[in-house]
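A.B. asks: Provide a 3D model corresponding to the input given below.
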Amino acid sequence: MSSEDDFGIPEEHAGQGLAIAAEALFLLNLLVIPGLGFLILAALWLKHRDSAPPLAVQHLKQATYVSFWGGLLIVGAISLIVATLGVHSEWSWVALILYFTCIHSTLVLLGMFALIKAMSGQVWRYPLIGPAAVHLPKQAKTK
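C.D. replies: Now for the predicted structure:
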């Protein structure tokens, strides 16, 4: 019988299924369902931030914070470029496409790395905009 906290992933470490779900939602937010992916991720964070195992909390926190700050960076930078160069300038479109491509691609690659870390039961901190990582004690494997 499965509980509401069973994410359908066999866990080697406590909270590994939730950690994988968090990083998968981060990538879904970037690639497939922007906005909706973030809302689901934020709901998981709010629900499990005080009750989940440390591995899951770490990945939920990282994915949620980076989704929020990454979104603000992209929207803010794009707004700044349009406000500075205007929407009709060719150079504004070059800057917009270049900036969006570089930042978005970087977030996708980092999200893939984070998913790999979650799948292997390891903590992860997104560089620059990720909150400080918690050093977890050695975890006992679960069956």
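A.B. asks: C-alpha from now on. contacts and neighbour counts both.
C.D. replies: Noted.
A.B. asks: Please tell me how far the residue nearest the centre of the chain sits from S89.
C.D. replies: Nearest to the mean C-alpha position of the chain, by CA atoms, centre = their mean, lies A63 at 2.7 Å. According to CA to CA, to the nearest Å, A63 stands 35 Å off from S89.
A.B. asks: Before we compare anything, build this one as well:
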Amino acid sequence: MNAMAGAAEPDGQRLAVIAEALYLANLLLAPGIAFAALVWLWFRHKDAAPPLARQHLRQATYVSVVGGGLIVCLSAGLVALGGLHWPWTWVVVLTYFVCIHGALVLCGMFALAKAMAGQMWRYPLIGPQLTATDEGCR
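C.D. replies: Below is the predicted model:
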């Protein structure tokens, strides 16, 4: 028998896992579609969700917006500065894109693991600060 079979799932854990899975799907599988689903989920549950789910929803939604800005806007800015025909522009843009995208995916995988474990987690550097109610639910 599974040792975890009798363990109760923390309130909001399922919603937290869905939020983090949508964050990763936005980066890896279905950009835009998964983001729209994540934003819809945030607006639907932001006020009534249990603290664990609310915190993961807030983190995933916020970091999706900031990460999108980091990837799209700064990459476009680098192309605008370097020009389309200068080969080093593409070296810089692709290196930047791979590093930022990889870091966001890695953080998203860690956040998904934390959500599956029923734990709070804040994305480093770009994640919003945990609130006092979030801290009390650890």
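A.B. asks: circling back to that earlier point, aligned to the residue nearest to the centre of structure 1, what sits in structure 2?
C.D. replies: Applying TM-score structural alignment, one finds that A63 of structure 1 aligns to A60 in structure 2.
A.B. asks: Does that match touch E20 like I think?
C.D. replies: Yes: if you go by CA atoms under 8 Å, A60 of structure 2 and E20 touch, sitting 6.1 Å apart.
A.B. asks: what residues are shared contacts of those two?
C.D. replies: When CA atoms under 8 Å, 6 or more residues apart in numbering defines a contact, no residue borders A60 of structure 2 and E20 alike.
A.B. asks: coming back round to it: and the residue nearest to the centre of structure 1, what element?
C.D. replies: helix 54-85 (DSSP states H and E).
A.B. asks: by contact count, what packs against that helix?
C.D. replies: Counting by 3 or more CA pairs under 8 Å, 6 or more residues apart in numbering; DSSP states H and E, the packing neighbours recorded for helix 54-85 of structure 1 are helix 16-31, helix 36-48, helix 90-119.
A.B. asks: Deepest in the core, which of these is it.
C.D. replies: Across the helices and strands packed on helix 54-85 of structure 1, averaging neighbours per residue (mean count of other CA atoms under 10 Å) puts helix 16-31 on top, at a mean of 24.
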